[in-house]
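1. Here is a sequence together with a model predicted from it:
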Amino acid sequence: MNNIIKTILLIVVSIQLVNCLTVSQEASSSIEEIVASYGYPIEKHSVLTTDGYILTVHRIPFGKNGKTSNNKPILLQHGLCDSSFTWIFNLPGYGLGYILADQGYDVWMINFRGNAYSLGHTKFTDKDSAFWDFSFDQLGLYDTPNTIDYILRQTGATKCAIVGHSQGNQAAWISFLRVAGFSNKVSYVAALAPISTITNMRNDFFNVMAELHVDGALVGLGFQRFLPKPSTLRKEFILYCGLCKRCCATGIEMLVGPHNGPFNDTRNPVISGHEPAGTSLKNMQHFSQIKRNKKFQMFDYGKDNQKMYKQSSPPVYDLTKLPNNLNLAFFYGKEDVLSTTTDVQILINQLPKGVLKHSQLVDNYAHIDFVWSLDANTLIYSKIIEQLKVYH
């Protein structure tokens, strides 16, 4: 009997070790290696912005079934401190990057400036303070429109669709408001957990940072980068997440809130190999400002506003002035503590009449569920695909 028990235990432990080894390999693999391992084509492109940043944009040009006659381009824009990894974190059939490619779309996944995959610049390195002198103002003014222009040049298409998560939507609103003619290049926007103002945000981490002016204190101490990719501790972090999945999830939830939808916990070590991807401290400071000021506005330079904007306070992003030729779809969660239902409703009320084609409140969804939950494919992504067939 003892030998039978020992044999069973040995088999169970062996299976777990094999699973951990597979997951650890993905945690240490590049995004290109992960996507290719599932049989998908993958390309890495470098997009030069007009202010000198070099963005890494990953592309899945088509799905496992091969190229179709008309692979229409779609740009996926990640949220704060995230990366293109978020779209291929889940396995094929569940990750939006794979799903759209299998539906015949040409999938492009941006990495905004300053995350772990976009640390290039024509003049500066990521060790220079000037490199980190950006906030979400610049993501919308340069990163999104420059990437769309690159995609249209590469593909010959006249329009591109956008799927954004969280800050990825903020960048889109800014592009529509500040870049002339940008709306003529975009056929459709699916906004997952859309954000503009964050007045009613209930995330303790962001609330403490804003209320205690932690952002300003860190800037005063000379910090420039927020949550850099900790490559020196990556192996230890992967092991830690493998041994204590709940502990690993708790660390992520502190920043983005809890996940309520069904979640593949075995992927936690993979998350640890790629998340968080980081951003600038100035970007975090900008979020703290709009939380304190209760306005979706440009970066507040204080006494230097007059020099920057020729007025004493930063200009407000007036969403009532969004172009009226947009086709927008909003997907937001009842349990989202970052993009709260109250703030989303404020955003909706500001939109020009007729631009919001679809609005869906998901009862149990929190912020990260829109990109990582296992049932997002049926609850959300299937709706996006239906709308793409109409508007793209």
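-> Looks like it came in fine.

2. all contacts plus neighbour counts: C-alpha atoms, from now on.
-> Noted.

3. what's around residue 234, how many residues?
-> 16 (other CA atoms under 10 Å).

4. host element of it?
-> Secondary structure from DSSP states H and E places residue 234 in helix 234-243.

5. Below is an additional structure, to be compared with the one above:
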Amino acid sequence: MASSVLRALMLAFALSLCIFFAECSTGDLIIEHSQSVDGGLCRNLIGPCGYTCLEHTAQTKDGFLLGLQRVSSGILNLGVQTAPPVLLLHGLFMGGDAWFMDSPNQSLGFILADHGFDVWVGNVRGTKWSHGHESLSDGDKEFWDWSWEEMALYDLEAMLSYINSKTSSKVFIVGHSQGTIMSLAAFTQPDIVNMVEAAALLSPISYLDHITSKLVLNLVHMYLDEALGLLGLHQLNLKSDILTNMIDSACDGHLDCSDLLASITGVNCCFNSSRVDVYLEYEPHPSSVKNLKHLFQMIRKGTFARYDYGTLKNLVQYGQLKPPAFDLSKIPKSLPMWMAHGGNDALGDVIDVQHTLKELKSKPNVLFLEDYGHIDFLLSTRAYEDLYDNMIEFFRSCGTSTSS
């Protein structure tokens, strides 16, 4: 009886959300991949700032076509030696544009290019700057049947393989938020980690059971992910016209958007709130409901594991009752790692970061910034002096390897 009441409440809540997101009448709302329409990320955001930018496509083993952008500096007189390739991995509801949101002297993508790095910008499946699938349409439910697990095991592998084929070099990785979940899971796989020279992880996440984000915890406790599943939704699209207009209206003097952001990410010390309109031109990108459910599973269960299908399907999928954990102790001790995390990060909590560090065989270089929230590591106006300079110094201290 109790379970049926809970199910009814979940469905009622989902229906109200459905009206809010304006998705019920047509099922999953589809965002067209605009790569072929408007010239892609290079033409829209990177090239206009004076940087050389070329579009590439990498194909995953399960058929997804991922956009990659290769960026080099417009500054010709830095006098620095060209550094190895570095792959940038964005966070949840973001795309490769996240690394270029501020001015060239504040955005990490531009900064790395100016320091001579061969910058490659990753865009995971489902995002605007990726190119769909070899056979599936984004209107098919199968197109959205994935979580960060597939991004780690397929997307990251495809990106690294492609970059390696073009450069004959191992790759530096920079991940933020979801990009660090992908990286840490992928590094437990020998065939993937062998293509990596070193990794820098911003707001590193593997365990999530100590997050303090009020809004996220409320959604977890309300079983939003289950409610969306009951409605048969597969794509999680936060950029419908109605929602965008509501956010724009709410932020026009009716709602303090920095407080709204803080309720999700923690208080960000150095986020440039005057550029919210610019950020909203590109963000958020779509993701899958399954990805949200996987993340919520991690919060509820306190595990860093593969997707939990339930007991019976786990037996079929994994040959065991519970999904296998990603064993962080399998990450090679020889892999150089650098991590930066913040005291105000409500998603990458200090306790969870310490949990991750204890499970690693290696001892990463760790930079702790007491006043930084989750978004500061990407969009802080002080990021260059606070952390990017330190990261670049770490990369330059690592040896470089070529791959056969």
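-> All right, it came through fine. Keep in mind the model is a prediction, meaning the values are calculated, not measured.

6. Fetch the TM-score of the aligned pair.
-> After superposition, the two chains reach a TM-score (TM-score structural alignment, normalised by the length of the first structure) of 0.86; 359 aligned residues with a CA RMSD of 2.3 Å.

7. re the thing from before, I'd like the next helix or strand past the helix holding residue 234 of the first structure.
-> Using DSSP H and E, the next helix or strand after helix 234-243 of the first structure towards the C-terminus is helix 245-256.

8. helices or strands next to that next one in the packing?
-> Here helix 245-256 of the first structure touches helix 204-211, helix 234-243, helix 268-274, going by 3 or more CA pairs under 8 Å, 6 or more residues apart in numbering; DSSP states H and E.

9. angle of that helix against helix 204-211?
-> On the basis of axes from the mean of the first three to the mean of the last three CA atoms, to 10 degrees, helix 245-256 of the first structure is oriented at 30 degrees to helix 204-211.

10. re earlier: show me the one of the helices and strands packed on helix 245-256 of the first structure that comes nearest residue 50 of the first structure.
-> Among these, helix 268-274 comes nearest to residue 50 of the first structure, with 27.6 Å by CA to CA.

11. Show where the closest one falls in the second structure, residue numbers please.
-> Aligning helix 268-274 of the first structure against the second structure (TM-score structural alignment) gives residues 276-282.

12. average offset between the matching stretch and the first structure?
-> In the superposition against the first structure, stretch 276-282 of the second structure averages 0.8 Å from its aligned positions (mean CA distance after the TM-score superposition for the first structure).

13. ok, residues contacting the helix or strand hosting residue 18 of the second structure?
-> Here residue 18 of the second structure sits within helix 2-21, counting by DSSP H and E. Identification of contacts with helix 2-21 of the second structure by CA atoms under 8 Å, 6 or more residues apart in numbering yields 24, 222-224, 226-228, 230-231, 238, 240, 242-243.

14. These into JSON lines, with extra columns for distance to residue 279 of the second structure, secondary structure and neighbour count?
-> What follows is the contacts of helix 2-21 of the second structure, written out as JSON lines (distance: CA to CA, whole Å; DSSP: H, G, I helix; E, B strand; the rest coil; neighbours: other CA atoms under 10 Å):
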{"residue": "24", "distance to residue 279 of the second structure": "27", "secondary structure": "helix", "neighbour count": "18"}
{"residue": "222", "distance to residue 279 of the second structure": "29", "secondary structure": "coil", "neighbour count": "16"}
{"residue": "223", "distance to residue 279 of the second structure": "29", "secondary structure": "coil", "neighbour count": "19"}
{"residue": "224", "distance to residue 279 of the second structure": "26", "secondary structure": "helix", "neighbour count": "22"}
{"residue": "226", "distance to residue 279 of the second structure": "29", "secondary structure": "helix", "neighbour count": "20"}
{"residue": "227", "distance to residue 279 of the second structure": "29", "secondary structure": "helix", "neighbour count": "21"}
{"residue": "228", "distance to residue 279 of the second structure": "26", "secondary structure": "helix", "neighbour count": "23"}
{"residue": "230", "distance to residue 279 of the second structure": "32", "secondary structure": "helix", "neighbour count": "14"}
{"residue": "231", "distance to residue 279 of the second structure": "30", "secondary structure": "coil", "neighbour count": "14"}
{"residue": "238", "distance to residue 279 of the second structure": "14", "secondary structure": "coil", "neighbour count": "17"}
{"residue": "240", "distance to residue 279 of the second structure": "16", "secondary structure": "coil", "neighbour count": "16"}
{"residue": "242", "distance to residue 279 of the second structure": "18", "secondary structure": "helix", "neighbour count": "15"}
{"residue": "243", "distance to residue 279 of the second structure": "15", "secondary structure": "helix", "neighbour count": "15"}
